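In: predicted model follows, preceded by the sequence.
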Amino acid sequence: MLFALSDPERLAIARQLVDGPLDMAECHLSNPNVPKSTKSHLMKVLRTSGVVRNEANGRARRLSLRREDLDAKFPGLLDAVLSAET
């Protein structure tokens, strides 16, 4: 989890999901010129590390933080990482 959130772009995506789930297309990166393949890779790292849940929503993908699972495993860590200054 810490590795996944150590990248500024992945951390920014996780922070966007704090208020609730978003379609993958709604998640934006700080650099709009990043290729789709890079954004896909960022999402894959977040998913495989267990930080986000990626579910089908029609033809789109819906992302949400796995807050309950992460808080059960590492109490308070997610909030500390997401609220830290960058």
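Out: Good, I have the coordinates.
In: going forward, measure contacts between C-alpha atoms and count neighbours the same way
Out: OK.
In: distance of the residue of the chain positioned farthest from its centre from Asp23?
Out: The C-alpha centroid of the chain is most remote from Gly58, which lies 20.2 Å away (C-alpha atoms, centre = their mean). As judged by C-alpha to C-alpha, to the nearest Å, Gly58 and Asp23 stand 11 Å apart.
In: below is an additional structure, to be compared with the one above:
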Amino acid sequence: MSEVTLQSVLDALADPVRRALVAQLAQSAEDLSCGRFESSVSLSTLTHHFSVLREAGVIRQYYVGATKMNALRSAEMEGRFPGLLTSVLAACVEERTAEEASPAAS
């Protein structure tokens, strides 16, 4: 985690698909397999997004048998960049709430 840069984390979290993946992990009570995420992108694109998040230090991936699991590195992120992940996740919730309340969303 000491080698993770703020720029790499911000770049990873700049993409709305990756923010949605991080938000799903944050809302889950457990680590999630790749197949349990809701996403509108193809499997190969989803794999790319997981790779970017992993390389930026935002998630940790590990295997349970043949299943690749994803874990949000929230404690490590908080230690390295205090408040960053919490703020990004709060902004995601705020954006989603605003979109749902918008007349165009109906």
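Out: Here it is on my side, so go on. Worth saying up front: this structure is predicted, and the values here are computed from it rather than measured.
In: let me see the contact set for the aligned partner of Ala4 of structure 1 in structure 2.
Out: Matched to structure 2 by TM-score structural alignment, Ala4 of structure 1 sits across from Ala12. Residues in contact with Ala12 of structure 2, defined by C-alpha atoms under 8 Å, 6 or more residues apart in numbering, are Arg18, Val52, Leu53, Ala56.
In: any idea how far Ala12 of structure 2 is from Gln24 of structure 2?
Out: From Ala12 of structure 2 to Gln24 of structure 2 the distance is 15 Å (C-alpha to C-alpha).
In: also Val93 of structure 2?
Out: For Val93 of structure 2 relative to Gln24 of structure 2 (C-alpha to C-alpha), the value is 11 Å.
In: please apply the same query to Thr97 of structure 2.
Out: Between Thr97 of structure 2 and Gln24 of structure 2 the computed distance is 15 Å (C-alpha to C-alpha).
In: swap in Asn70 of structure 2?
Out: Taking C-alpha to C-alpha, one finds Asn70 of structure 2 at 11 Å from Gln24 of structure 2.
In: now do Met69 of structure 2
Out: 13 Å.
In: do Thr67 of structure 2 as well
Out: For Thr67 of structure 2, the distance to Gln24 of structure 2 - C-alpha to C-alpha - is 18 Å.
In: the more surrounded of Asn70 and Gln24 of structure 2?
Out: Neighbour totals were compared for Asn70 of structure 2 and Gln24, and Asn70 leads with 21 against 18 (other C-alpha atoms under 10 Å).
In: so the aligned partner of that one in structure 1 is in which element?
Out: When structure 1 is aligned by TM-score structural alignment, Asn70 of structure 2 is paired with Leu63. Leu63 of structure 1 belongs to strand 60-65 when assigned by DSSP states H and E.
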